[in-house]
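**Q** next one to model:
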Amino acid sequence: MKGLEIEYSRILTIFSIIDLSSNNFRGEIPKSIEKLNSLRGLNLSHNNLTGHIPTSLGNLKNLESLDLSSNKLVGEIPQQLTNLMFLVVLNLSVNQLVGPIPQGRQFYTFENDSYSGNSALCGIPLSKKCKELQALPPPPTFQQDENSDKSSGFSWQVVVMGYGCGFVFGIVTGYLMFLTRSLEWLMKIVEGKQYKKLKGSKKSAH
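**A** So this is what the prediction gives:
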């Protein structure tokens, strides 16, 4: 800086642009990068960075440019990046990213070049469509084996027992009804005979 070589013990949060591109940096992008809340431009391209894109990048509300191209980043693009309302430039090309591209806000403005070189990415603006959800499994059939009948507590033996009990109950009930009506009929006959005898005795008395 101004002809001087200065070594910083830590990155100052007042920096608005960081360009660490075309080095041989390895490892993952630190999640603590979210502390650089004044950052407007971040360029980490052409390194050997691995791991996932940290979701904490979505907290850099002032970020206007993000270049993570030509690394070895894996996983999906975090949905949190759609929170970057001022993001104008996005380059995630030549990585190993997978899954659907997030939709919404600034992501509607980015074209194919932002995602090229990631064969497993899908969704707008790429021509590769994401696979639809797998079809639901077919509904269970009504055919059940003997084991399933036992596990559900319902089997043909239970049906036979219920049918037999109902049959016996019906016979007993019918017999009682028949016996009751027979007794009523017999009583009527007896009462009729007694009435005739009583009538005959009255005539003889006259």
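**Q** alpha carbons only for contacts and neighbour counts from here, please
**A** OK.
**Q** where is the longest helix in the protein?
**A** Counting by DSSP state H, the longest helix found in the chain is helix 156-205.
**Q** quick one: it to chain centroid distance?
**A** Relative to its parent chain, helix 156-205 has a centroid offset of 67 Å by CA atoms, centre = their mean, to the nearest Å.
**Q** residues touching S22, list them.
**A** 44-47 (CA atoms under 8 Å, 6 or more residues apart in numbering).
**Q** nearest to L81, of those residues?
**A** Closest approach between the contacts of S22 and L81, by CA to CA: L44, at 16.2 Å.
**Q** so what does the longest strand belonging to the chain touch, helix or strand wise?
**A** Using DSSP state E to define each element, the chain has its longest strand at strand 96-100. Counting contacts by 3 or more CA pairs under 8 Å, 6 or more residues apart in numbering; DSSP states H and E, strand 96-100 packs against strand 74-75, strand 120-122.
**Q** please provide the structure for the following sequence as well, for comparison with the first:
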Amino acid sequence: MSIDFSSNFFYGQIPKELGELISLQALNFSNNHLIGPIPTSFGNMVALESLDLSSNKLGGRIPSQLTNLTFLAVLNLSQNALAGPIPRGKQFDTFENDSYSGNLGLCGPPLSKQCGNDEEPKPPVPMPKEDEGSEIAFFWKVVMMGYGCGVVLGLSMGYIVFTTGRPWWFIRMVERDWQNNVTKWIRRNRGRRN
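**A** Okay, the predicted model is just below:
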């Protein structure tokens, strides 16, 4: 139901695997020497009611995935090195200044420090994706299959026709055209030499 690892002199990063404890209701890592970012996997702990990560050396942004924690009633991220805008929405709109105090890099409501344009997260530009279900991918698969089949069929038929000598009408037509083209080419080259 709850894990209390407060005041244990733990150091290093918080393991992201803790996010797999989806039935956990309270997590306390306060008063340790933890560094690094808050794992985004914490957003999976949907039953979490209390999260205390205060008095550590955690850095980076507060993950927006934490707004998925709709039962979160207590949040204490104070006295860390967190930076950037505080996520908005759901339970995060209910927390006061004391949940974030001592993080000089944080900005946005409920803090009085407003975020500048350079600190606001920019939404990622969606890239056109050719996944398995898209029409573009399907179209190119059909084109490449047709091209591949055509090449294989053409080479096979050419090999069969010229090795067996049948059908005669096709061979005569190709040989006649080939012979006429070679003859014209020879005459042109002789004329240039003279």
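**Q** measure the residue nearest in space to the middle of the first structure to V98 of the first structure for me?
**A** Note on the first structure: the residue nearest the mean C-alpha position is L133, at 10.7 Å, using CA atoms, centre = their mean. Distance of L133 of the first structure to V98 of the first structure, computed by CA to CA, to the nearest Å: 16 Å.
**Q** aligned to G116 of the second structure, what sits in the first structure?
**A** In the first structure, G116 of the second structure lines up with K131, judged by TM-score structural alignment.
**Q** tell me the SS of that match?
**A** Under the three-state scheme (DSSP: H, G, I helix; E, B strand; the rest coil), K131 of the first structure adopts coil.
**Q** burial measure for it, as a count.
**A** 10 (other CA atoms under 10 Å).
**Q** did I read that right, L66 of the first structure in a strand?
**A** Yes: counting by three-state DSSP, L66 of the first structure is found in a strand.
**Q** could you measure from it over to S56 of the first structure?
**A** Distance from L66 of the first structure to S56 of the first structure, by CA to CA: 13 Å.
**Q** who's more crowded, these two?
**A** In this view L66 of the first structure and S56 are compared by other CA under 10 Å, and L66 has more residues nearby, 19 against 16.
**Q** map the more buried one onto the second structure.
**A** Aligned partner of L66 of the first structure by TM-score structural alignment: L51.
**Q** doesn't I38 make contact with that match?
**A** No: using CA atoms under 8 Å, L51 of the second structure is not in contact with I38, being 11.4 Å away.
**Q** what's near enough to touch the match of L66 of the first structure?
**A** Contacts of L51 of the second structure (CA under 8 Å, 6+ apart): 26-28, 72, 74-76.
**Q** relative to W169 of the second structure, how far out is it?
**A** 85 Å.
**Q** what's the answer for S7 of the second structure, then?
**A** For S7 of the second structure, the distance to W169 of the second structure - CA to CA - is 94 Å.
**Q** how about the strands of the second structure, start to end?
**A** 2-4, 11-13, 26-28, 33-36, 50-52, 57-60, 74-76, 81-85, 105-107.
**Q** next, format the ones you listed as CSV and append distance to A137 of the second structure.
**A** Shown next, in CSV, are the strands of the second structure (distance: least, CA to CA, whole Å):
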stretch, distance to A137 of the second structure
strand 2-4, 48
strand 11-13, 41
strand 26-28, 46
strand 33-36, 40
strand 50-52, 45
strand 57-60, 38
strand 74-76, 46
strand 81-85, 39
strand 105-107, 43
